[in-house]
Each structure stands twice: as structure tokens, then as C-alpha cells.
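Trainee: Okay, sequence plus prediction incoming.
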Amino acid sequence: MKRFFIALIVFALPLQPAQAWSQYGHETVAKIAHANISDAARAQLRRLLRAAPLIGTPKCPLQNIEDASVWADCIRRDQVRWGYSSSWHYQNVDICKPFDLQSACAGGNCVSAQIDRNFALLKDKALPTHVRLEALAFLVHFVGDLHQPLHAGDRRDRGGNDVRANYGVIPGQNLHSIWDGALAERAISAAPRIVRRFSEQEAAEKAKGTSRDWSEENWALSRDIAYQRAVDGDPCGPKAEQPVTIDEADVAATRAALRLQIERSGLRLARLLEQALI
């Protein structure tokens, strides 16, 4: 009986909040970026991070790039000060209509628009250091967010948040949370090691594109993989009335795509940091 409960706990570990894309995945993206920027860019990064006390978020530290990768989620707990930023983490682009980013980004309140905005702020060396550091933290987080397909595609269900789903031993979840957490963790943890220095050729290939390109890429992945695997059929067919089940076949079918998006996210972030910091 004791062994049974130990096995049960171990099986459930990937589903714990600490392993969600909001932490484990975002930190992995940040580590890939850090491993693929120049020494000069790292030096500028350290200089900006010294301005963290000026931002005034002691409960949401900014001591390194890993802290920066989850800072934007951490500050959301303070709705009075930071509540306006909630809509910046995603863009609800309908997967069952032609790709239309403009309607999902009214007033710049979407993740791709905020990537562009914060990149511009970070690049502007005339701005105060603490303003550029805030932009850095938002940029690091939002590049990661955009590459989670269910932050980029939607079926009038808040990016899968309204789709009830089961995975493993813990029922009563939703499709979005499973993609944020369990599926991302499984993909990241698979061999070979994902955090590494990529060759110039591989980095250039995976880092190419604009925020609009990345938006359409991840919108398509949400339709063709995330939603399609959830319903085992037409992603735009009738919505499931009962909770969908994400099984080991779905894990295997999504692992490569998720892993690639984490790699692309880290390398694209590295490219933006290099351009903005140097």
C-alpha cells in the first residue's frame, strides 16, 4: 500500500503548479535564450537587472532571467497595480475562421502587440534603466506565452480554458491547463537536453520570423494539434459535451511540436535580446 501511494504521487508530479508553463516552461525558454546570446548581451542584461529595486515588486523578484520569465505572471496577483496587463498574455484568434490577428488585438491588448511594444522599449537606450528592465521582463514572458499554441488560438472557449479535460490520475482539469503544464513538462524533460547552445545555422532557422509570423504559426498549431487531438477529429466540429481525455497517444503526438515551439521561443527571444541590448 505504501508503494502504491508513492507511485501515485510520482505519477502526479508533472501536474503540479510549479511545473506549469507559467514556471517550468517559461524558465526553460529563458535559459535557452540566455545560452544563445553573446557575452556582451549578457553583460547588458546583468546591468539592467540591477535596477530591480526601482520597479518595486519585492514579492516578484527580478534577480536573473529566470525570474524575469515569470515576473509578468507574478505581478498579476496585484490587480490594483497590474490588472491592466492581463489581456497581454494571449490573443483569442478564432481557429475556425481565416487567420485574423487585427480583430484579436484591439488597442494593442494582445500578446504579439506587446512583444513588439516591449521590444521597442527595451531597445530604446534613452529610456531610464528601470523602464527598460520592466520591458525586458514583459518581453521574456510574452515570447514564451505566444509559443504556447492555446495562447494563440481559440474556439470561443478562452483558449481551451472552458474545455473540460482529464489527464493522468487527476480529473477535472481543462485543456488549456494541461497544455500549460503536463504536456509541456513531458516535452521539455524528454531527451536530448533542450537547454543548450545551438549552432548558428540551426538558431538562424528556428529564430526567423516576426511576431505576426509566430502568431499565425501557433494559431495553426492550436487548431491542427491541440484542438484536433482533444476531440480526435474535426477541431471545428461539434463541441464536446463530456470532458475530453488526453492520453499517452496524445502525449506522443504532441511532444515533438511542443518541444519545437519551446526551442523556437528561446531562440527567437535570444535574437530579440541581442538586437535590443547591443
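Mentor: Yep, that arrived.

Trainee: okay, CA-based contacts and neighbour counts for the rest of this
Mentor: Fine.

Trainee: thought G168 was touching I9?
Mentor: No - here G168 does not reach I9: they are 11.4 Å apart, not a contact under Cα atoms under 8 Å.

Trainee: can you list residues touching both of the two?
Mentor: Shared contacts of G168 and I9, defined by Cα atoms under 8 Å, 6 or more residues apart in numbering, are absent.

Trainee: Residue for residue, what is the longest helix the chain has?
Mentor: Criterion DSSP state H: the longest helix present in the chain is helix 248-277.

Trainee: Could you list every helix and strand in contact with that helix?
Mentor: Helix 248-277 sits against helix 26-35, helix 39-49, helix 111-123, helix 129-146, helix 184-189, helix 200-207, with contacts defined as 3 or more Cα pairs under 8 Å, 6 or more residues apart in numbering; DSSP states H and E.

Trainee: Distance to D250 added to the ones you listed, as TSV?
Mentor: Shown next, in TSV, are the helices and strands packed on helix 248-277 (distance: least, Cα to Cα, whole Å):
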stretch	distance to D250
helix 26-35	22
helix 39-49	38
helix 111-123	27
helix 129-146	21
helix 184-189	12
helix 200-207	24
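
Trainee: dropping in the other structure now:
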Amino acid sequence: MRNRCRAGMRSMMAMLFVLLPALAHAWGPSGHRMVARLAENQLDATSRAEVRRLLGILGANSLPEIANWADDMRSDPAQRELSRATSRLHFVNFTDSRCTYDEPRICANGQCVIAAIQRHAAMLGDRSATDRSRAEALRYLVHFVGDVHQPLHAGYRSDRGGNNHQVRFNGKGSNLHAIWDSPVLGSRRLRWNDYARLLERAPISDNTANPIDWAEQSCRISRDKGVYPQGRTIDKAYLDRMRPLAERQIRLAGKRLAKLLERTLD
């Protein structure tokens, strides 16, 4: 009987481990692929050629193919330790609603998405590093730039990026982070590649090159733009209000990722 109980507990823990990673996703797989596609299509010829060369080392042909690797590895038993070691690199927690970056307090030892972007950009641009190391840096960079543009990955509240902010959606319990993972963009009911083509029709201008600024802007969005609803029910009206904001963040992320890759590789 004891053995059966232990086996049952191990099974439950394994299930929990599989379920927990979903709490830390940003945009969902489609959103990350859109960011990658928008960036890829904006690269200059020199950067595009180097990106494709490095993608070949990873067995990939395009940036969207690697955009979700940093999340997907959480469900790979062989990469479980790496997933745990990098889990804090997907977000940054500001200390208050001023949304001001104070590195020693909120990114100690480089454990936040801002430092991760800076670190992997430096590795990608280091021509003395191995091609494999630079290719690994590329796939982290593509993902983390998407992460930092999701407002709930750069918040200041104590609710774990909205994971502990309980809401109801379609008559079922959920949390605000999960709503931003998929339903906000998913309410368009488009495949990600068609969605990316739609967003490309509305180019966006931006000259903000510092990941610190990107994170601070995302934090202010979570504070000012109605991301946190008045009540606890998520309805169609909320999704309709938030979707243009999310789409703008996707477009900004794509443009900024392209410029970052160009600065790093050229």
C-alpha cells in the first residue's frame, strides 16, 4: 500500500511539473512566432545571411522555428535542469509602480530578462565565440525580446505577473497571465503566419534600443492601460480593448529584435 501511495505521489508531482511551466509563458507560441517572423522580414541582407547560417547549426531554417525553444525545453526531461536554471530570465519584477529599473534590487546577479537580453546579445556578437554558442544565444535572444514586451512579464505587483490574479473567462476559472498568453491575441482567430502578415501592413516607427527602456515601458502599460480589469470577469469587450495594445507590443518587439540583431551582427 505504501509503495502505491509513493507511486501515486510521484505521478502527481510529475503532472504538476508539466503543468507549472505554462504559468510563465508570454504571448503563447503564436505570439512568439509572430515576433520572430516580423523581425526576420525586417533584417538587412548581411544580418539575414548570418542569422540563416547560425540557424543551420540548430537545424532550423527560420527564426519562428526557434522562437519557442526557451519555453518548450521545460517539457523536455533532458533539459529540465537548464530550464530551472534559466526560469528567472523570462521576466523582471519592478519594486513599485514607478517602474524604474534598479539593477541591484530587481536583477541581482543578472537574473532577469533585461540582463539576459544584454548577455545573449553580447555572446551573439562575439566573433571569437564558437558558432554553437552564438547560435544558442540567438534562440534565447529571439524568445526573451518577445517576453519583455509582454506587459505581465515586466510588472510591479506581487501576483507573479498576473498568475495569482484570478479571473473568470468563458465561465471557467483562470488567471490574468493565462488570458494574455493566448486569448487576447487568439480572439483574432487567425493562424500565426496570417496574423503576422496582417501586422506587417501597419509598420511601426521606433528608435528605442535599450532593453531597460523596453521593460520600463511594458511595466507602465500594465499600470496605466487597463491590463488589470475593473472586475474579475474577462469578457469580449476586454479582449477587444486589449488586442490592439498586444498587437502593438508584438510589432514593437519584432522591430526592436530586428534592429538588435542588425546592431549585433553587422
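Mentor: Received, thanks. Every value quoted in this text rests on a predicted model; they were computed, and no experiment measured them.

Trainee: okay, and the longest helix of the first structure goes to which residues in the second structure?
Mentor: On the second structure, the counterpart of helix 248-277 of the first structure by TM-score structural alignment is residues 236-265.

Trainee: returning to what we had before: quick check: angle from the longest helix of the first structure to helix 26-35?
Mentor: For helix 248-277 of the first structure against helix 26-35, the angle by axes from the mean of the first three to the mean of the last three Cα atoms, to 10 degrees is 40 degrees.

Trainee: how many degrees apart are helix 248-277 of the first structure and helix 111-123 in direction?
Mentor: 30 degrees.

Trainee: on average, how far is helix 248-277 of the first structure from the matching bit in the second structure?
Mentor: Here helix 248-277 of the first structure, set against the second structure after superposition, deviates by a mean of 1.0 Å using mean Cα distance after the TM-score superposition for the first structure.

Trainee: got a list of what the residue nearest to the spatial centre of the second structure touches?
Mentor: A centroid search over the second structure (Cα atoms, centre = their mean) returns D147, at 2.2 Å, as the residue closest to the centre. Residues in contact with D147 of the second structure (Cα under 8 Å, 6+ apart) are 26-27, 90-91, 113, 153.

Trainee: Please type out the ChimeraX selection for whichever of these turn out to be buried.
Mentor: For the buried members of the contacts of D147 of the second structure, the matching ChimeraX selection, counting by 16 or more other Cα atoms under 10 Å, is:
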select :26,27,90,91,113,153
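
Trainee: now, among the contacts of D147 of the second structure, which is nearest to A237 of the second structure?
Mentor: W27 (19.2 Å; Cα to Cα).

Trainee: Apart from its neighbours in sequence, what residue is nearest the residue mapped onto that closest one from the first structure?
Mentor: Aligned by TM-score structural alignment, W27 of the second structure pairs with W21 of the first structure. Nearest-residue entry for W21 of the first structure: D180, 4.7 Å, with adjacent residues in sequence omitted and distances by Cα to Cα, 6 or more residues apart in numbering.

Trainee: Tell me how far the residue nearest to the centre of the second structure lies from I114 of the second structure.
Mentor: In this structure, D147 of the second structure and I114 of the second structure are 10 Å apart, going by Cα to Cα, to the nearest Å.

Trainee: Overlap in contacts, the two.
Mentor: In contact with both D147 of the second structure and I114: F91, using Cα under 8 Å, 6+ apart.

Trainee: follow-up on the earlier one: okay, the residue nearest to W21 of the first structure and R223 of the first structure: tell me how far apart.
Mentor: For D180 of the first structure relative to R223 of the first structure (Cα to Cα), the value is 16 Å.

Trainee: got it, and I9 of the first structure?
Mentor: On the measure of Cα to Cα, I9 of the first structure and R223 of the first structure end up 33 Å apart.

Trainee: Over to N166 of the first structure?
Mentor: 19 Å.

Trainee: Just tell me what L136 of the first structure corresponds to in the second structure.
Mentor: For L136 of the first structure, the aligned position in the second structure is L138, judged by TM-score structural alignment.

Trainee: Excluding chain neighbours, give the residue nearest to that match in space.
Mentor: Using Cα to Cα, 6+ apart and skipping residues adjacent in sequence, the residue nearest L138 of the second structure is L124, 6.3 Å away.

Trainee: Alignment lookup: the one you found to the first structure.
Mentor: Using TM-score structural alignment, the partner of L124 of the second structure in the first structure is L122.

Trainee: give me every residue that touches its match.
Mentor: Here L122 of the first structure is in contact with 131-133, 135-136, 276-277 (Cα under 8 Å, 6+ apart).

Trainee: cool, and A129 of the second structure?
Mentor: M123.
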